[in-house]
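A.B. asks: just the structure for this:
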Amino acid sequence: MTNEARSQVNIKLISTIRPIDGESESQEMWLTGQLLEKAGSLYLKYEEVLDDKIIHTTMKLGNERALIMRAGAVNMRLPLNIMEQQTGHYDSEFGSMPLVIHTKNMTFSKQAVSGDFRVQYDLLMGGQSVGNYTLDITFTEVQ
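C.D. replies: Alright, predicted model coming up:
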């Protein structure tokens, strides 16, 4: 049997995209999810609804390495590593596209069942930069 701890959490997620050409765009979401601690790693799980379609997101959180996995209306694997570029993929109804992720900055702090995760990265598709992304996540235990 695996040793696993689960907590219900409220999540504030702010996503900012700065495309190479175009205006910066921010989106703020308030979600409910789960914080799981399993085998010494911390995972944040939540669901988003985008155009009436559900996206299941699981994030493995860390200070130097993290992983964002999305499944459902969007399928994506986005590994983040402050030490070196990573490769991931984005799948849609139009096919699979390889991604290159250059993580510029990542911080993670946790106190009991609350915490903050912030990452800033450049995303490249087909060898071309599509922009700079910032993800700010704050989570607190549901009371």
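A.B. asks: alpha carbons only for contacts and neighbour counts from here, please
C.D. replies: Noted.
A.B. asks: chain neighbours aside, what residue packs nearest to the residue nearest in space to the middle of the chain?
C.D. replies: The centre of the chain sits closest to I68, judged by C-alpha atoms, centre = their mean, with a distance of 4.2 Å. Counting by C-alpha to C-alpha, 6 or more residues apart in numbering, I68 lies nearest to M59, which is 4.5 Å off, once chain neighbours are set aside.
A.B. asks: got a list of what the one you found touches?
C.D. replies: Residues in contact with M59 (C-alpha atoms under 8 Å, 6 or more residues apart in numbering) are Y43, L44, K45, A66, L67, I68, M69.
A.B. asks: for the residues you listed, which one is nearest A5?
C.D. replies: Closest approach between these and A5, by C-alpha to C-alpha: Y43, at 10.3 Å.
A.B. asks: number of nearby residues for the closest one?
C.D. replies: Counted with other C-alpha atoms under 10 Å, residues neighbouring Y43 total 19.
A.B. asks: and if you look at T16?
C.D. replies: Using other C-alpha under 10 Å, T16 has 17 neighbouring residues.
A.B. asks: one more to line up against the first:
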Amino acid sequence: MSKKVLIKLENKQDFSGKQPAVDIKHEFNGELYIKKEKYYLSYNDHSEGIDGARTILKIDPERERVLLLREEPAEMKQTFKKAEKIKGYFKTAYGKLELAVKTSDLKIDIEDNNGIIKIEYHLFLGGELSSNHKLKLSYSKEGIEN
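C.D. replies: Predicted coordinates:
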């Protein structure tokens, strides 16, 4: 059974002085469901260039891992696990871009009606450090019209 939730996304992107840091904030109406002791957040992302692509976060509190899956037109797959560098990809109209993230910190504080996931990570493109990120995702049933 799924529940309607309001999802708030905040991401601070630091490009190590190559360009100014960027703060991104979005809100999405989405769904939360639980399957085999894992939490799933699902929403359509209307960020620039993503065109409403369905995004799913699979949150595994026991293994302290978060998997991000996004469908076309901005297909993406990336896993976040503290102290691990994990390969992923981002697919665009121009081709598939191989990437990797090294998660320096991951905090998962979730319940059935609300929760917060905080991920600090370093993004690598072509084996080189591209940017540092502080991502905060929160969800709650508050503010949702039934």
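A.B. asks: corresponding residue for the residue nearest to I68 of the first structure in the second structure?
C.D. replies: Using TM-score structural alignment as the criterion, the counterpart of M59 of the first structure in the second structure is L57.
A.B. asks: show me where the first structure has its strands.
C.D. replies: For the first structure, the strands defined by DSSP state E cover 4-19, 25-38, 41-50, 53-61, 65-72, 75-81, 86-92, 95-111, 114-125, 128-141.
A.B. asks: give the other helices and strands that the third one contacts.
C.D. replies: In terms of contacts (3 or more C-alpha pairs under 8 Å, 6 or more residues apart in numbering; DSSP states H and E), strand 41-50 of the first structure is packed against strand 25-38, strand 53-61.
A.B. asks: same thing with the second one?
C.D. replies: Under the contact definition 3+ C-alpha pairs under 8 Å, 6+ apart, strand 25-38 of the first structure sits against strand 4-19, strand 41-50.
A.B. asks: out of these, nearest to Q143 of the first structure?
C.D. replies: Closest approach to Q143 of the first structure among these (C-alpha to C-alpha): strand 4-19, 8.6 Å.
A.B. asks: out of the helices and strands packed on strand 25-38 of the first structure, flag the one nearest L99 of the first structure.
C.D. replies: L99 of the first structure lies closest to strand 4-19 among those, at 15.3 Å (C-alpha to C-alpha).
A.B. asks: which of the strands of the first structure sits most buried?
C.D. replies: Highest mean neighbour count of the strands of the first structure: strand 75-81, a mean of 21 (counted as mean count of other C-alpha atoms under 10 Å).
A.B. asks: mind listing residues that contact it?
C.D. replies: With C-alpha under 8 Å, 6+ apart as the contact definition, strand 75-81 of the first structure has outside contacts at 64-70, 86-92, 99, 101-103.
A.B. asks: quick revisit: with distance to V130 of the first structure added, can I get the helices and strands packed on strand 41-50 of the first structure in CSV?
C.D. replies: Shown next, in CSV, are those (distance: least, C-alpha to C-alpha, whole Å):
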stretch, distance to V130 of the first structure
strand 25-38, 13
strand 53-61, 22
